[in-house]
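Visitor: need the 3D shape of this:
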Amino acid sequence: MFKPIIKITTATVIGASLMLPLQMAHAQATPAEISALQVQMKALQAQIDALTSQQQATQKEVATVGKNVVTRTPAGDLLIGDTTLSIGGYIKAQATASNNGFGDGKASEIVSPGALRKMNSDQGSRTSMSARESRFNIGTSTPVFGDTLKTFVELDFYGSDNQANEFVSNSYGPRLRHAYGSWGKWLAGQTWSTFMDLNGLGEIDAFGQHASAIFVRQTQLRYTQPFAGGSLQFALENPEDGGDDQSVPDMIGRVNFDGNWGHASVAAMARKLSLDDGTAKDSKWGDAYSVTGRFPTFGKDDIRLQANYGNLGRYMGLLAYPDSVVVDGGTENGNIDSIDAWGLSAIYRHFWTDSLRSSLAYSQTGLDSSGSGNMTDSYDSAFINLMWTPITNTTLAIEYQRFKLEEVDGDNFDLNRMQVSAKYDF
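Guide: Coordinates of the predicted model:
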């Protein structure tokens, strides 16, 4: 409850002061009267000082409370003092029907080369439902020293499911997706790799699962320098090649171009692959390159293209190809050798109406190094879907998915899957 603000003006004080000489002008004041008037003036001054102090305290209280009051921004976020707090995410329910016993009937199973290799062609179809992809995030934005300090944390439920079951609870552990802070041109924390361009993914219900997708989140230190029509980025990112022997961060550079014509981006990466098992010790530098583009075509339609080449390893296709191998035999026996691969994809999105759309996607990858045994020789995928947004923040989808993996030794793994989903953004 605020106290009323009483405003003491100079005119009020002057008016009160002028009353005394006007009264004294009509009669000669006695010493006793003068003394009484002086007492009255002192009392009046004390009241003025008290009211002024009260006014200043009330104004300070109003200013302090105003800084902590919670309001809404035009975008619907919360404004707490100088900090804008945004809360978001989505609830997604999905159901899948897969052949070859894929995923033991788990609708939440992400299609990856590792998961495809576990299929059994002697088994029939599997159907299941899941809400595991649902996610929740919190972000803040605060002006600090002439720039904006931003933070972002996001979780989904693809964490450990050792204690989960589909009999009663269908419980799944939360998993960290993003956790980073940025100020000005600098970013530190876990988020999408600088080697990855989200524009290359397209609107596919099986998010990030097409064969040639560059898809990695990891901790990094990134610097972004904007320029007219784009930006230049450099980053040092967490190194990993499966052996935990790395001593040098992955070094990545990217240049983005944006305009009314669309978006194009080129990235390059240098990484040091290491072998250090206590007996053998070796290292080798690898490099990789990625080009992506998103271009409008007719109406609201667009096409997204991606081409990748080099020592891609875990960066492409959810580890379709190894980062490196240890040479067995020959003059390089026991040394480390990098593995090169390539990947191409095209995704076309067509709007039937403003609320109804489809995406057609094809992705192909191949080994560009010598390989043997169960190493991936080629990995392809295709998708076609229909997505409908009947009301705000709601998307209903049905999608056909086709995956094919072939190993160097000739073994093949094929998966056909239908997926339907209901997604509610908040």
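
Visitor: all contacts plus neighbour counts: C-alpha atoms, from now on.
Guide: Fine.

Visitor: all helices of the stretch 151-300 of the chain, in order?
Guide: In the stretch 151-300 of the chain, no helices are defined using DSSP state H, counting those that start in this stretch.

Visitor: surely residue 67 is in contact with residue 79?
Guide: No - counting by CA atoms under 8 Å, residue 67 does not reach residue 79; the two are 9.8 Å apart.

Visitor: of those two, who's got more company?
Guide: Ranked by neighbour count (other CA atoms under 10 Å), residue 67 and residue 79 place residue 79 first, with 20 against 12.

Visitor: counting contacts, what elements does the helix or strand hosting the more buried one pack onto?
Guide: Assigned by DSSP states H and E, residue 79 belongs to strand 78-80. Packed against strand 78-80 by the contact rule (3 or more CA pairs under 8 Å, 6 or more residues apart in numbering; DSSP states H and E) you find strand 70-72, strand 83-98.

Visitor: and this one, please, so the two structures can be compared:
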Amino acid sequence: MSINETREIAMRKGTGLLALMAVGGALALPGAASAETQMDAMQRQIEELQRQLLDLKAKQAQTEQRQVETEKRQETALTEDDLKGTMPGSIRIPGTNTSLKIGGYVKLDGIYDLGPSMGGTVTADSMPLDGDRRREGAFGYNVRQTRLNVTTETPFEDIKVRSVLEFDFYGGGGNEANVNSATPRLRHAYVTAGPFLVGQTWSTAYDLAAAGEKLDFGGLPGEQAVRQPQVRYTSVSGPDTFAIALENPESDFIGNVPANNSVTAAAGSASGIADPNFDQVPDLVIRYAHKFDWGHLAVLGIGRQITAETVTADESVFGYGLGLSGTVKFFEKDVFGFQVLGGEGINRYLNLAYRQSASFDGSSLEALTSWGGNVSVKHYWADTMRSTLIFAYQRIDNNDVVPLTANKELMTFHANFIATVVPSLDVGLEYIHAHRETEAGAEGSADRLQASVIYNF
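Guide: Modelled structure (predicted):
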């Protein structure tokens, strides 16, 4: 029964009750009472009944208002439920089955070099050598590691299609005199559908779970931290994961060519080749991982072709590498991680030795042997306080074609303390030591302190 029907019945009952009580009151008056006294009594009874009827109407109005508010709350609750996405922290785009999630973090780095300046990030491969003209004690702030990512997910029958787009701000910077601008740089842009991935993301060779946490944004020597376009297939069966990918190639070599790695034909020649790098087939990367109660282990293999083509030469060499990585958990939350990779013609996958996968003397190409890796230990002092120690090393066995100025060994050490002061807000301090040695035996070392504030959203 509706509220209006209830109110109408109550009013009819109230009116009948009014008449009944008025008549009853009149009959109950003593016969000796005057007509005026009877009328006064009836008037008082009518007024009392009217007051009661008004009270009843007021209560009915309150009941109706409460029901309306309850219906509104129910409608609001249904709307919020409809907008809840399939991913944690996501919302559903109205009128679609697609969930949308926006995330990232804002990061401020304060950097002080205890010795030679190393720039915005620690780059052990290009740091000053002993005896070089250099400035010491440099200080600066930057927010360029700040990043923004957008993730979508749409279910289609038995699979979910997910897309990821992420940028940071290391694409280029403005002057520090007034605006301190920074250009967005694409990091990730890929789509996954079931076991398939297409687009740009971390190389299949990179074991992100085994990487140690650090505040410095520069890459570690010997780390497979390569992001590139690829097509990947991944199969997961219980604790086992197998992945195979065809990834973007890049023929990188060093030797008797100009610094920009280009060879120009003689003036007037119609057959000049501006750049001897020539990519013909994608890199092949295969990775297998197994999870244990105490951590995980992974093995990987890399196969690639490096090609140099000039006016007078067309040379190719095969590069290959084998790697091992993993984690070991201990003391409840603490983690030991490691990554190692070695082979021939694979320096591009060792992070800080780009252009040293092979040597080229203008007529022949030879793959260079190299290896590298890193180990890390992460310890929790408390649920909101943690520290990580990282040691990273890389070595390249150069031949006589490689210039004496090329790097032979690279090393970095990181030690930090990070505290979560409130949920989503981290502050930390990190000490960094870097060292490099060239083929000629020249060496250089540098030290840095970095403080960071990170707000995740």
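
Visitor: would you pull the TM-score for this pair?
Guide: Overlay of the two chains. TM-score (TM-score structural alignment, normalised by the length of structure 1): 0.78; 353 aligned residues with a CA RMSD of 2.4 Å.

Visitor: thinking again about what came up before, any chance of the helices and strands packed on strand 78-80 of structure 1 in a markdown table, with mean neighbour count and distance to residue 321 of structure 1 too?
Guide: Formatted as a markdown table, these follow (neighbours: other CA atoms under 10 Å; distance: least, CA to CA, whole Å):
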| stretch | mean neighbour count | distance to residue 321 of structure 1 |
| --- | --- | --- |
| strand 70-72 | 13 | 48 |
| strand 83-98 | 18 | 24 |
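
Visitor: same list, these, but as CSV with distance to residue 221 of structure 1 please.
Guide: Output for these, formatted as CSV (distance: least, CA to CA, whole Å):
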stretch, distance to residue 221 of structure 1
strand 70-72, 32
strand 83-98, 24
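
Visitor: element containing residue 342 of structure 1?
Guide: Using DSSP H and E, residue 342 of structure 1 falls in strand 341-351.

Visitor: in structure 2, what residues pair with that strand?
Guide: The alignment of strand 341-351 of structure 1 onto structure 2 (TM-score structural alignment) spans residues 370-380.

Visitor: can you check stretch 398-413 of structure 1 too?
Guide: Using TM-score structural alignment, stretch 398-413 of structure 1 pairs with 429-444 in structure 2.

Visitor: shouldn't residue 50 of structure 2 be within a strand?
Guide: No - judged by DSSP: H, G, I helix; E, B strand; the rest coil, residue 50 of structure 2 forms no part of a strand; its state is helix.

Visitor: can you check which part of structure 1 stretch 255-270 of structure 2 sits on?
Guide: By TM-score structural alignment, stretch 255-270 of structure 2 lines up with nothing in structure 1.

Visitor: same check on stretch 52-65 of structure 2?
Guide: So stretch 52-65 of structure 2 sits over no part of structure 1, by TM-score structural alignment.

Visitor: roughly how far out does that stretch sit from the chain middle?
Guide: 58 Å (CA atoms, centre = their mean, to the nearest Å).

Visitor: what does stretch 90-105 of structure 1 give?
Guide: 25 Å.

Visitor: again with stretch 36-54 of structure 1
Guide: 63 Å.

Visitor: where in structure 2 does that stretch fall?
Guide: Residue span in structure 2 matched to stretch 36-54 of structure 1, by TM-score structural alignment: none.

Visitor: so how far does the helix or strand where residue 115 of structure 1 lies sit from its counterpart in structure 2?
Guide: Taking DSSP H and E as the criterion, the element that holds residue 115 of structure 1 is helix 113-116. Mean deviation of helix 113-116 of structure 1 relative to structure 2 after superposition (mean CA distance after the TM-score superposition for structure 1): 3.5 Å.

Visitor: residue closest to the middle of structure 2?
Guide: In structure 2, the centroid-proximal residue (CA atoms, centre = their mean) is residue 104; its distance is 6.1 Å.

Visitor: just checking, it touches residue 147?
Guide: Yes - judged on CA under 8 Å, residue 104 of structure 2 makes contact with residue 147 at a distance of 5.3 Å.

Visitor: can you list residues touching both of the two?
Guide: Counting by CA atoms under 8 Å, 6 or more residues apart in numbering, residue 104 of structure 2 and residue 147 have no common neighbour.

Visitor: which residue in structure 1 lines up with residue 300 of structure 2?
Guide: By TM-score structural alignment, residue 300 of structure 2 lines up with residue 267.

Visitor: show me the contacts for its match.
Guide: 195, 252, 253, 254, 255, 289, 290, 291.

Visitor: not counting sequence-adjacent ones, nearest residue to whatever residue of structure 2 lines up with the third one?
Guide: Think residue 253 of structure 1. In structure 2, the residue equivalent to residue 253 of structure 1 is residue 286, according to TM-score structural alignment. Excluding its sequence neighbours, the residue lying closest to residue 286 of structure 2 (CA to CA, 6 or more residues apart in numbering) is residue 244, at 4.5 Å.
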